[in-house]
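Trainee: Below are the sequence and a predicted model; questions follow.
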Amino acid sequence: MNAIEAYIGDLDARLRGPSAAKADLLTEARDGLVDAADAYLAGGVDEAEAERRAVADFGPAELIARDYQAELGLRRDIRVLWELIAGVPLLILAWDLARAFADWSRLGASPSWYHRAIGVADTLAALSPAVAVAGLLAARLLSRRTAGPPVARAVSWTLAAAVGLNLVAVVTYGGATGLLEPARMLVSVPCAVLSGTWILFSMRLTVAARNFGRTTA
């Protein structure tokens, strides 16, 4: 079906996102167009005209692509939010365990400002997955009233807030420790590994949020 395949090819060229999710949307679109064309064929219309009418009924490619792009962004953002919800608490727990079993005897006492800074970072790190969960719940409620770009934007803003909180927490941890005594992050091998892992994880989340912020804007 040349008209249908040309339309699907146009949609494909306009969309940016994970190949599997994009393939699912394009398959749904193709199936819908084929069903519509078959209905016209059953009514006595020739194949070329049936395809043309099916494509016309489906809507302009630029408008459909806009909605599909929002859906792709929504799926990706939700996946990244779940990674944050699972990853940040796990890193917090692992870091606390590593810190509890590390030998701190060779390090001096920490000043009060350092404890306050670490307390702020702890709060920000804990808020990050909490904001992510709240955003997913809000998006689910919003999706019952509307769909498409509004829900995608809500999830995108939630992702930006959650990733931002985590990033500020990591910067606060590292900045305060670097000012006081960088060796504290390397007090044990597990602490050093977890510090690096948390930094890399935060960078990955930030890149994912920025990339899809551009494609859904």
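Mentor: All right, it came through fine.
Trainee: Could you use CA atoms for every contact and neighbour count after this?
Mentor: Fine.
Trainee: Determine which residue of the protein is most distant from the centre point.
Mentor: Most distant residue from the mean C-alpha position of the chain: residue 44, 47.2 Å away (CA atoms, centre = their mean).
Trainee: next up, a second structure to put side by side with the first:
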Amino acid sequence: MSAVDVYLADQRAAIPGPSWTRRDLLREAGDHLEDATDAYTAAGYTPTEAEALALRDFGSVDDIAPGFRDTVAIGAARRTAVLLVLVMLPQAFLWDGGIELGASAHSAAPDSGLFHVLDIIIGYVGTAGAIGALVALAVTAIGQRWLRIGRRTARLTAAWSLATAMIVPIIGFTMLTLTGGLTVLLALSALAFMAAPFALVALSAQRTLAAC
């Protein structure tokens, strides 16, 4: 292995998180080091000397890895925020209007205090989850132009997304059970339109936390 290959392997080991984000970063780093090595070689240095000079200019693993970790974490957080936005936006249409899965299964809202409390809670949680996801998406995307963000922002995004992805399905299934109309059709619909999408959000959030 060349000195550049060893350097890139050390960088890969120093950067946790989703492999697709690390792969893009390391590819860019490798291209930069290759160009720098070629430039030094063209200037008359031996290949070994050219690699050493290119690595010196680029910076050590200890110097560069923290910045790469921030980039990977923010990229993973942005992906999680996008997923949460996409999952949250259709929820009101699926359950309160449009398709009305609950009504299609002949469910009726029970006249109980618990159901009404949960109905209020899920409304607030759903609204807060959607707004938080939109804010996180804006901050981790265009917000980087004006704000100095890093792994702390990624952790907050992941924690918010994970909490939303856990709370909404739990409350939703509890409310469906309380209706007394939890048929096979409704259960399968809830799994397809609520549990499975939120599970993807939770998985993405956990990967983001791993990158932090």
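Mentor: Thanks, I have the structure now. What you see is a predicted model, and the numbers here were worked out from it, not measured in a lab.
Trainee: rewinding a little: the residue farthest from the centre of structure 1 and residue 53 of structure 1: what is the separation?
Mentor: Distance of residue 44 of structure 1 to residue 53 of structure 1, computed by CA to CA, to the nearest Å: 13 Å.
Trainee: count of neighbours near the equivalent of residue 77 of structure 1 over in structure 2?
Mentor: With TM-score structural alignment defining the correspondence, residue 77 of structure 1 maps onto residue 77 in structure 2. A total of 33 residues lie near residue 77 of structure 2 under the criterion other CA atoms under 10 Å.
Trainee: Residue 92 of structure 1 now?
Mentor: When neighbours are defined as other CA under 10 Å, residue 92 of structure 1 has 16 of them.
Trainee: Check residue 212 of structure 1 too.
Mentor: The number of residues near residue 212 of structure 1, taken as other CA under 10 Å, comes to 19.
Trainee: what do you get for residue 85 of structure 1?
Mentor: Using other CA under 10 Å as the criterion, residue 85 of structure 1 is surrounded by 18 other residues.
Trainee: That one reaches residue 133, doesn't it?
Mentor: Yes - using CA atoms under 8 Å, residue 85 of structure 1 is in contact with residue 133, at 7.1 Å.
Trainee: coming back round to it: what lines up against the residue farthest from the centre of structure 1 once you look at structure 2?
Mentor: Across the alignment, which pairs residues by TM-score structural alignment, residue 44 of structure 1 is matched by residue 44 of structure 2.
Trainee: Secondary structure element holding its match?
Mentor: With elements delineated by DSSP states H and E, residue 44 of structure 2 resides in a region that no helix or strand encompasses.
Trainee: how much space between the closest residue to residue 52 of structure 2 other than its chain neighbours and residue 9 of structure 2?
Mentor: If the residues on either side of it in the chain are set aside, residue 52 of structure 2 comes closest to residue 3, at 7.4 Å by CA to CA, 6 or more residues apart in numbering. If you measure residue 3 of structure 2 against residue 9 of structure 2 using CA to CA, the figure is 10 Å.
Trainee: Just list the residues touching the spatially most central residue of structure 2, thanks.
Mentor: In structure 2, the centroid-proximal residue (CA atoms, centre = their mean) is residue 80; its distance is 2.2 Å. Counting by CA atoms under 8 Å, 6 or more residues apart in numbering, residue 80 of structure 2 touches 157-158, 161, 201, 204-205, 208.
Trainee: ok, so of the residues you listed, who is nearest residue 120 of structure 2?
Mentor: Of all the contacts of residue 80 of structure 2, residue 120 of structure 2 sits closest to residue 161, with 19.8 Å by CA to CA.
Trainee: counterpart of that closest one in structure 1?
Mentor: Taking TM-score structural alignment as the alignment basis, one finds that residue 161 of structure 2 is matched in structure 1 by residue 162.
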